[in-house]
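sharing a model that was predicted from the sequence below.
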Amino acid sequence: MKQLTGQVNYTSYWVYRGWLDATSFDKKWWEDKTRRQPIIAAPQQIGIVPFNCIDAGGWYWTAGAASNKFITINSSIQELNVSYQAIFSVSRAINGINRKTGKPNGLEDRINHTQRISKIIMDVK
């Protein structure tokens, strides 16, 4: 199950699902407080309804995150590559970079779990 974070990602997903009219708010509303902001009604429906949770995860992966300029995360994938750099690239596409560390948050855990799981799923020793 995946979750969306950030109002820009929620807004884009709400428009995708048809729950929010793209003309009901101003473009780049986050840059100017006087612009009309989107109203995300019932954001909890992403986590309450299993279909919505799975759909949001698939949408996020395909549409890309705001932090990745809405470029599909698939563009960061290197098939069968579980190296530090490959995991870093995917993590950056999903979560962006922490300004203090210069790395995606939780990178070491992601590397450890990805490489551990790859030994089972990819039949690697």
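It's in. Predicted model only: the values in this text are computed from it and were never measured.

CA atoms for contacts and neighbours, from now on please.
Noted.

quickly find the element holding residue 16.
helix 7-17 (DSSP states H and E).

list the contacts of that helix.
4, 20-22, 38, 40, 43, 56, 59-60, 65-66 (C-alpha atoms under 8 Å, 6 or more residues apart in numbering).

included below, for side-by-side comparison, is a second structure:
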Amino acid sequence: MYKTMGLITSSYDWRGGNCDREDAQKFRGRGFKQLTFRSNYADYWLYRAWIEQSSFTASWWSDPQYHAKHRALMTKIPARVDNPEVIATVPENCLDSGAWYITCLRPKVVRAIDSDSFNIPKTAAELAKEEQIIKDVTRSINGALIGLDKRIKFTRMIKGLLL
């Protein structure tokens, strides 16, 4: 567990509006599409009207002290999201945040997803097409083919449930 937490902390601190190691853990991926980073949480909280734009400085990560990794010296105010765990603990938020992320922040991904079939592939051509769509979607969201085998497995599992 410690190594996982360390990986999260070291990979997400001072990125995506996260202001330190604590933010890296606090604003880790949660929900159906793994909402990650303080900036994305802030945008989702705005969408849900749980916070107001006037309560923080837009693009606080452009503060020179943010780049110097001096949170206490920042003049731009980061968004305050006190309860990020509601993404994972409330089922509706889990799905809603994923739908929000994909439709508002990644509309091209929606078109790629829509090009897939609802059916479980049966032929080699159908398998190849489905796998290519999953690869395209994964690259678009993560920048690499992270967890591809699981993504293929879970896509087929969901298709089986929906049929």
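Here it is on my side, so go on. Keep in mind that what you see is a predicted model, and the values were worked out from it rather than measured.

still on that earlier bit, and the next helix or strand after the helix holding residue 16 of the first structure, what other elements does it pack with?
Downstream of helix 7-17 of the first structure, the next assigned helix or strand under DSSP H and E is helix 45-48. Judged by 3 or more C-alpha pairs under 8 Å, 6 or more residues apart in numbering; DSSP states H and E, the packing partners of helix 45-48 of the first structure are helix 50-63.

can you name the next helix or strand after the helix it packs on?
Next along from helix 50-63 of the first structure, by DSSP H and E: helix 84-95.

what's the first helix or strand after that following helix?
Helix 84-95 of the first structure is succeeded, C-terminally, by helix 107-121 (DSSP H and E).

which elements pack onto that following helix?
helix 84-95.

and the helix it packs on with helix 50-63, angle?
Interaxial angle of helix 84-95 of the first structure relative to helix 50-63 (axes from the mean of the first three to the mean of the last three C-alpha atoms, to 10 degrees): 120 degrees.

what does residue 151 of the second structure align to in the first structure?
Using TM-score structural alignment, the partner of residue 151 of the second structure in the first structure is residue 110.

from residue 94 of the first structure, how far out is that match?
12 Å (C-alpha to C-alpha, to the nearest Å).

which one's more surrounded, the two?
Neighbour comparison, residue 110 of the first structure and residue 94: the larger count goes to residue 94, with 20 against 16 (by other C-alpha atoms under 10 Å).

how near is the spatially most central residue of the second structure to residue 125 of the second structure?
By C-alpha atoms, centre = their mean, the second structure has its centre lying nearest to residue 35, at 2.9 Å. The gap separating residue 35 of the second structure from residue 125 of the second structure is 33 Å, by C-alpha to C-alpha.

repeat for residue 134 of the second structure
From residue 134 of the second structure to residue 125 of the second structure the distance is 14 Å (C-alpha to C-alpha).

ok, the match of residue 151 of the second structure - contacts?
Listed by C-alpha under 8 Å, 6+ apart, the contact set of residue 110 of the first structure reads residue 87.

thought residue 88 of the second structure was touching residue 31?
Yes: Residue 88 of the second structure lies in contact with residue 31 (C-alpha atoms under 8 Å); the separation is 5.2 Å.

now for these two: what residues contact both?
Shared contacts of residue 88 of the second structure and residue 31, defined by C-alpha under 8 Å, 6+ apart, comprise residue 94.

which of those two has more neighbours?
Between residue 88 of the second structure and residue 31, residue 31 has the larger neighbour count (other C-alpha under 10 Å), namely 21 against 18.

residue 8 of the second structure: neighbour count?
Residue 8 of the second structure has 19 nearby residues by other C-alpha under 10 Å.

with residue 60 of the first structure instead?
The local packing of residue 60 of the first structure (other C-alpha under 10 Å) involves 24 other residues.

just give me the match in the second structure for it.
Using TM-score structural alignment, residue 60 of the first structure lines up with residue 101 in the second structure.
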